[in-house]
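[1] Sequence isn't available, so here's the structure alone:
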């Protein structure tokens, strides 16, 4: 396989889409860049886009205008024009819902290979490699009729695209601590998840958190920012917007309350227990699988979980912490932090 030279990444972030798609492709781009290839991003200018973050990481970003109504054909044409103008590419990395095989085929003339990052296994794709980093045992059979013959599958959390800092923090010497929950992290991703944050904070208010510190990462949750701040202050919690030290914050925690996403694999990599409350239907299947196999504690959909239910789950972990140690051990074994290296290696 020829070495990578030029790679394009088509991905979006917004207050509704969240930040996870960009986060994972950025992790892969960093690894590809370290191997000597040029990586350029193509992203829509939605509210809550992460163009500045991508540029800060040292990558060129080609901005597409935000659209109220998604048009796959128009998006493919614009993406095609950018890549053609740049002289074509060795690989196109695609991580976005709403794209299918028709979109992929329109890009074939300007790229040699296509990698699709997928979570759902619900549409046909015309790609050379498909990555689904989720914990879904047996999902390979669902791709049989969705991909071209010969397409390579990279399946499971061993391919989880995490930033290099997570493997680094994971391998740092750990200062021995007394058993028990001493720090709780609340984080529901980089989008606007105000309602989920408020659920978690109301749950924590029901508990006596003596000698337990609380960190809250609000991301772009602006709709009910005043309520979030008021509850955070009443808990004596540390409230952050967006952070650039998520690996350190996660590693300091003994328990994380959050949604299903890239951060799920980050927590497993660092051996931190997760309580998952899903905030979108696309998260439910993986969260259920993790709960069933005792890799995390899955409480259900946001609209089905009350503050009292979440408080009971947190209290159970605080009072019976040793019972939940196997969750940490299983997670650490499943996710080692080198998924981006494995995926980059599969590309050339």
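    Alright, I've got the coordinates. The model shown is predicted, which means the values in this text are computed figures rather than measured ones.
[2] going forward, measure contacts and count neighbours with C-alpha atoms only.
    Fine.
[3] Hmm, residue 29 and residue 164 touching each other?
    No. With contact defined as C-alpha atoms under 8 Å, residue 164 does not reach residue 29; the gap is 11.1 Å.
[4] alright, now check it against this:
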């Protein structure tokens, strides 16, 4: 049987002034979706195609837009399952215009300075919380906030255990385009400090100051290497013991690798990331001038214990699996349960592990189960959803009305899907679906104290423990 692949259309731009970060993190997500069999398309302007050569070699279909900010330019294309918007110049007006065209909308943002119309919003800023977007997204939107959701390339997710690399090489990476030539200032600072260590400089091929940087690099002792459009940054970072880097997405890559860093802000949208790095002790933030950079480099280079502490704190901020978890959410299908699900639901309910974690631990008789299912399916005050990946059922979520504007929720994951993150994805998307259908309501859940796995899932989905009695924990999530 031939199945039609899922589709995602990415809307992101790049230029010497915008940088390439928006496009690169979209490419990271596209690579993860492509690995799962999705068809991915990129819609961008002509300058983006010139600025990001990686687009030409990526497994994506490229669409050049003449009227880049006109939603009608996209609406003329075949509609995707997911529209992914990563653009500071676009907001809810653009997204609303495409809401009936795309099945779902994902927004990538880190400014929280304008409203969005979306199903999922991801903000990978260090220390960011979902509360940052209160009033800026629909009540049903899933907000994924914090460095744990960072979209990092697979080579970072697969990085080995944390270790402190000897200080025998320094990395300088200050953005793919670096329009202000921060790289040149960093090289002058390194010359002033005189550490005498090999230096690897990374830039994009479209960087306007590339030749000037090459000239400065040739004057360092030893001469620094200038690498253009590096494909495997994780391997390069693994060779370095110290870095000078921008406080953008690359800062999260350095955190994942446990690479001690001097971080600088080279764009306004990096200020919150820089504050988070400093607050968490994951980098030493410096002003962007030669003297300040020289002082910071000298300080870190001369303190091995400080570098070791910084490496550990940085590494703890993200595990590199943000793209995989986001793809899990996007790939999940939810539907109302039907009579045809009866046998599977009975098998899940009577599974020994499920029974041990249920409030009612006795095995359910077949006739009792099917009578219960008939009542649930006929009751408008109950909603039973089935989650599927590629047509395979992976669990169910049940919502029961308790009182006005309050619903009780319970989750059951198929035995074969346990330990794979299915429960969190299932609950996350089911809650969003319910809120979209019935409006803002409060949710409550009852969980056995001896069931830490379920407790972890609910906490990750925004539920807070409200009470405890007789070894039962009562959790609540307010949506009004």
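    Structure's in. What do you need? Quantities reported herein were computed from a predicted structural model and do not represent experimental measurements.
[5] For the two chains, what TM-score is obtained?
    For this chain pair, the superposition-based TM-score is 0.88 by TM-score structural alignment, normalised by the length of the first structure; 326 aligned residues with a C-alpha RMSD of 2.1 Å.
[6] Residue 164 and residue 29 of the first structure: which is more packed in?
    Each of residue 164 of the first structure and residue 29 has its neighbours counted (other C-alpha atoms under 10 Å); residue 29 has more, 28 against 18.
[7] Can you list the residue ranges for helices in the stretch 51-200 of the first structure?
    51-56, 72-85, 101-107, 164-170, 194-205 (DSSP state H, counting those that start in this stretch).
[8] would JSON lines of these with distance to residue 186 of the first structure be doable?
    What follows is the helices of the stretch 51-200 of the first structure, written out as JSON lines (distance: least, C-alpha to C-alpha, whole Å):
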{"stretch": "helix 51-56", "distance to residue 186 of the first structure": "22"}
{"stretch": "helix 72-85", "distance to residue 186 of the first structure": "35"}
{"stretch": "helix 101-107", "distance to residue 186 of the first structure": "37"}
{"stretch": "helix 164-170", "distance to residue 186 of the first structure": "18"}
{"stretch": "helix 194-205", "distance to residue 186 of the first structure": "7"}
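[9] ranking those by burial, who's on top?
    helix 194-205 (a mean of 21; mean count of other C-alpha atoms under 10 Å).
[10] quick one: that one to the second structure mean distance?
    In the superposition with the second structure, the average deviation recorded for helix 194-205 of the first structure is 1.1 Å (mean C-alpha distance after the TM-score superposition for the first structure).
[11] If you count contacts, what does that helix end up packed against?
    strand 183-187, helix 225-235, helix 307-319 (3 or more C-alpha pairs under 8 Å, 6 or more residues apart in numbering; DSSP states H and E).
[12] Include distance to residue 50 of the first structure and mean neighbour count when you put the ones you listed into a markdown table, please.
    Formatted as a markdown table, those follow (distance: least, C-alpha to C-alpha, whole Å; neighbours: other C-alpha atoms under 10 Å):
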| stretch | distance to residue 50 of the first structure | mean neighbour count |
| --- | --- | --- |
| strand 183-187 | 18 | 22 |
| helix 225-235 | 20 | 16 |
| helix 307-319 | 31 | 17 |
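[13] now for residue 402 of the second structure: what does it line up with in the first structure?
    Here residue 402 of the second structure stays unmatched in the first structure, going by TM-score structural alignment.
[14] just residue 317 of the second structure next, same as before
    Match for residue 317 of the second structure (TM-score structural alignment): residue 334.
[15] Now do the contacts for that match.
    Taking C-alpha atoms under 8 Å, 6 or more residues apart in numbering, we find residue 334 of the first structure in contact with 157, 158, 268, 269.
[16] before we move on, back to that, quick one: the helices and strands packed on helix 194-205 of the first structure as a markdown table, columns for distance to residue 242 of the first structure too.
    Below are those laid out as a markdown table (distance: least, C-alpha to C-alpha, whole Å):
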| stretch | distance to residue 242 of the first structure |
| --- | --- |
| strand 183-187 | 10 |
| helix 225-235 | 13 |
| helix 307-319 | 24 |
